[in-house]
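1. this is the structure alone, sequence omitted:
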């Protein structure tokens, strides 16, 4: 059966953020990345990726303040409102944080209260297309929490989420460690993509399937292994994954030698998500993923592509050095 690539944009208004400059790319467009958003076959970026001199903004200090997943929540003027998860594990430690981000202003941060029993080790989050204030947050063990955000005032006491349903991701294995999750809607189908990170010689694994937000059921799964050539030591092949409106898959990878680093990260064009005529979802991965940029000194664990835009936001979990955000043009709408 002939498949077709996603042609619908993500729900929500276009959110534009000025890009930070990227160096060492061939034929750059105005944002520093080639006009196509992907290096051409002749581009040196296939063998030598861009090195990112990003303007990082700190959003928290210490090991409980990292950002492990990021979702768009709207906009406020030129700024972008985001909802982020933290991979904290102990009772009383914050699980969710709201961040109003602008490249030219100090981020505004407040904690969000998780009502009920707190999850352990949240590693990813994305907004549910077409469902205002609805998100899915995923733990490292493979539990997906469909949550609804309710804002009734300022700060954590007035900004809460409640769990609509907690569901185990299908196909979870004992040694899996999930760090990425993404949702996209096209022609009545919501597709979910989730990622086991892998470790060193063990490749990561991407899985895609249709997801029904009403019944919380998944359709037929398509899974593929994913391995990156860089970083080369203490490698997590996938530290997050997001899907643009065109179905393009962006994957972050990271080197994590421990709570004090030193860290290193990279962004990859990993391939595409495809949808068939009857709503079946599958993955088409690049045999040799294109490295879009490197980010020395940080462990990127959160990737966000803004609707109908090439601009994206990256978040870090730098363990003892806290969490930070930056923006740059890496998405392919």
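-> Great, that's in hand. Small disclaimer: the values here were computed from a predicted structure and weren't measured.
2. only C-alpha atoms for contact and neighbour calcs from this point on.
-> Fine.
3. which parts of the stretch 101-250 of the chain are helices?
-> 155-158 (DSSP state H, counting those that start in this stretch).
4. strands along that one, start to end?
-> 105-114, 122-127, 134-139, 143-151, 159-168, 178-186, 189-196, 204-212, 217-218, 222-226, 235-243, 248-255 (DSSP state E, counting those that start in this stretch).
5. nearest to residue 286, out of these?
-> Among those, strand 222-226 comes nearest to residue 286, with 9.1 Å by Cα to Cα.
6. count of residues packed around the nearest residue to residue 329 once chain neighbours are set aside?
-> The shortest distance from residue 329 to any non-neighbouring residue, by Cα to Cα, 6 or more residues apart in numbering, is to residue 311 (4.3 Å). Residue 311 has 24 neighbours, counted by other Cα atoms under 10 Å.
7. can you tell me how far residue 311 is from residue 161?
-> Using Cα to Cα, to the nearest Å, one obtains 27 Å as the distance from residue 311 to residue 161.
8. please apply the same query to residue 181.
-> Per Cα to Cα, residue 181 is found 19 Å from residue 161.
9. wait, isn't residue 316 in contact with residue 302?
-> Yes. With contact defined as Cα atoms under 8 Å, residue 316 reaches residue 302; the gap is 6.4 Å.
10. of the two, who's got more company?
-> Counting neighbours by other Cα under 10 Å for residue 316 and for residue 302 shows that residue 302 has the greater number, 31 against 27.
11. give the next helix or strand downstream of the strand or helix carrying the more buried one.
-> Per DSSP states H and E, residue 302 falls inside strand 300-305. Using DSSP H and E, the helix or strand that follows strand 300-305 in sequence is strand 311-316.
12. show me what that next one is packed up against.
-> Contact partners of strand 311-316 among helices and strands, from 3 or more Cα pairs under 8 Å, 6 or more residues apart in numbering; DSSP states H and E: strand 300-305, strand 323-329.
13. for residue 51, which of these is the nearest?
-> strand 323-329 (12.1 Å).
14. can you pull the buried residues of that closest one?
-> By 16 or more other Cα atoms under 10 Å, the buried positions in strand 323-329 come out as 323-329.
15. got the strands of the stretch 101-250 of the chain as a markdown table, with distance to residue 82 and mean neighbour count columns?
-> Below are the strands of the stretch 101-250 of the chain laid out as a markdown table (distance: least, Cα to Cα, whole Å; neighbours: other Cα atoms under 10 Å):
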| stretch | distance to residue 82 | mean neighbour count |
| --- | --- | --- |
| strand 105-114 | 10 | 17 |
| strand 122-127 | 10 | 29 |
| strand 134-139 | 12 | 26 |
| strand 143-151 | 12 | 19 |
| strand 159-168 | 13 | 17 |
| strand 178-186 | 15 | 27 |
| strand 189-196 | 20 | 25 |
| strand 204-212 | 23 | 22 |
| strand 217-218 | 26 | 16 |
| strand 222-226 | 28 | 17 |
| strand 235-243 | 15 | 29 |
| strand 248-255 | 18 | 27 |
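16. A further structure is provided below for comparison with the first:
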């Protein structure tokens, strides 16, 4: 089978598309014929060797956590899923023609494989952040870097829970944020003052890692009300860096519920082939995404 691998930590150029042996499902796992794989910032952070504590990596290594596809092998002890079922979930080395998933859910009706691959990690992250930042209905949450996959999910989850969201993004994404129910404003010079004029901020999330932690602490008045998933230096300001996943099966079940009810939709901005994995990482690293990037197999 075809699989994207890297034999050393480094830039996008270390990625190689190779012929590899097919993986097999172990106990509590399923194997899928991959139809699409989600492209997440953690993918290139792993490739660069940035997050070895949270994601121990043995070289040579595959790439990717999220995928959608059809079940073609069911591990021992697995119930409720059959060969041929369309599923989406999390596993390892998902930039490949076959991948093993350790958490999955059946795809909601009407969802394409390309769309489904964009949900698992971002919805788990969004649900975790909203829970950890402890923002309640009637309060206001500031989301810095709100137009990407996690931001898109946070905005919709918060809206469903009665939380007001102020989102920052580039000029081109202002209408996109408003369409997701957020109060939108641009980043760049004077952004903190623009946010301040929109009202009191009860909690804040840094999703882009653009050096805004001091301003987020100032706007909330409390570093404990700020969480980052993108700035590894956040703890220097007393701000939590959230990088450890919660229950992925629960998050997938919640994602399926929200999608089925029409309360959650994350668009796919761009698709790539397996051979274009390096380009996908370059684009992901550059940011400014509206929704998700995926690799189609």
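-> Structure's in. What do you need? Model, not experiment: these values are computed from the prediction.
17. care to give me the TM-score?
-> The pair, once superposed, lands on a TM-score of 0.27 when counted by TM-score structural alignment, normalised by the length of structure 2; 140 aligned residues with a Cα RMSD of 6.6 Å.
18. any chance of the strands of the stretch 101-250 of structure 1 in TSV, plus distance to residue 58 of structure 1?
-> As requested, these are exported to TSV (distance: least, Cα to Cα, whole Å):
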stretch	distance to residue 58 of structure 1
strand 105-114	8
strand 122-127	19
strand 134-139	22
strand 143-151	24
strand 159-168	22
strand 178-186	21
strand 189-196	26
strand 204-212	29
strand 217-218	37
strand 222-226	30
strand 235-243	19
strand 248-255	19
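19. out of those, which comes closest to residue 96 of structure 1?
-> Once the strands of the stretch 101-250 of structure 1 are compared by Cα to Cα, strand 105-114 is nearest, at 5.2 Å.
20. for residue 194 of structure 1, give me its contacts.
-> By Cα atoms under 8 Å, 6 or more residues apart in numbering, the contact set of residue 194 of structure 1 is 178-182, 206-208, 241.
21. which non-adjacent residue is nearest it?
-> Per Cα to Cα, 6+ apart, closest to residue 194 of structure 1 is residue 181, 4.3 Å.
22. against residue 127 of structure 1, how distant is the one you found?
-> 10 Å.
23. the helices in structure 2, which residues?
-> Along structure 2, the segments classed as helices by DSSP state H run 41-48, 113-116, 120-132, 149-160, 174-179, 191-198, 213-220, 248-260, 277-286.
24. got these as CSV, with mean neighbour count and distance to residue 294 of structure 2 columns?
-> Converted to CSV, the helices of structure 2 look like this (neighbours: other Cα atoms under 10 Å; distance: least, Cα to Cα, whole Å):
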stretch, mean neighbour count, distance to residue 294 of structure 2
helix 41-48, 20, 12
helix 113-116, 25, 7
helix 120-132, 21, 12
helix 149-160, 24, 11
helix 174-179, 17, 19
helix 191-198, 14, 30
helix 213-220, 19, 29
helix 248-260, 19, 18
helix 277-286, 18, 8
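25. tabulate those helices (CSV), appending distance to residue 92 of structure 2.
-> Formatted as CSV, the helices of structure 2 follow (distance: least, Cα to Cα, whole Å):
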stretch, distance to residue 92 of structure 2
helix 41-48, 11
helix 113-116, 16
helix 120-132, 12
helix 149-160, 19
helix 174-179, 31
helix 191-198, 38
helix 213-220, 31
helix 248-260, 13
helix 277-286, 15
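26. so which of those helices comes closest to residue 68 of structure 2?
-> Nearest to residue 68 of structure 2 among the helices of structure 2 is helix 113-116 (5.7 Å), distances taken as Cα to Cα.
27. who does that closest one touch, helix- and strand-wise?
-> Counting contacts by 3+ Cα pairs under 8 Å, 6+ apart, helix 113-116 of structure 2 packs against strand 30-39, strand 66-74.
28. of those strands, which approaches residue 197 of structure 2 most closely?
-> Proximity to residue 197 of structure 2 (Cα to Cα) singles out strand 30-39 among these, at 35.2 Å.
29. other SSEs contacting the closest one?
-> strand 66-74, strand 98-106, helix 113-116, helix 277-286, strand 292-296.
30. so the longest one versus helix 41-48, what angle?
-> Regarding helix 277-286 of structure 2 and helix 41-48, their directions subtend 110 degrees when assessed with axes from the mean of the first three to the mean of the last three Cα atoms, to 10 degrees.
31. ditto for the second one
-> For strand 98-106 of structure 2 and helix 41-48, the angle between their directions (the same axes, to 10 degrees) works out to 160 degrees.
32. again with the first one
-> Calculated by the same axes, to 10 degrees, strand 66-74 of structure 2 forms an angle of 80 degrees with helix 41-48.
33. just give the nearest non-adjacent residue to residue 114 of structure 2, would you?
-> Here the residue nearest residue 114 of structure 2, using Cα to Cα, 6+ apart, is residue 36, at 5.5 Å.
34. quick one: residue 160 of structure 1 and residue 111 touch, right?
-> No. Look at residue 160 of structure 1 against residue 111 with Cα under 8 Å: they stay out of range, at 9.0 Å.
35. and the helices and strands packed on strand 30-39 of structure 2: which comes nearest residue 126 of structure 2?
-> Nearest to residue 126 of structure 2, of all these, is strand 292-296, at 13.8 Å by Cα to Cα.
36. please identify the buried residues of that closest one?
-> 292-296.
37. what's the farthest-apart pair in those residues?
-> Farthest pair in these, by Cα to Cα: 292 and 296, 12.5 Å.
38. can you give me the buried ones in the strand ranked longest in structure 1?
-> Secondary structure assigned by DSSP state E gives strand 281-296 as the longest strand of structure 1. For strand 281-296 of structure 1, burial by neighbour count (16+ other Cα under 10 Å) applies to 281-283, 285, 289-296.
39. which helices and strands sit right next to it?
-> If you count contacts as 3+ Cα pairs under 8 Å, 6+ apart, strand 281-296 of structure 1 packs onto strand 50-51, strand 204-212, strand 222-226, strand 264-276.
40. go again using 7 Å as the cut-off
-> Helices and strands touching strand 281-296 of structure 1, by 3 or more Cα pairs under 7 Å, 6 or more residues apart in numbering; DSSP states H and E, are strand 50-51, strand 204-212, strand 264-276.
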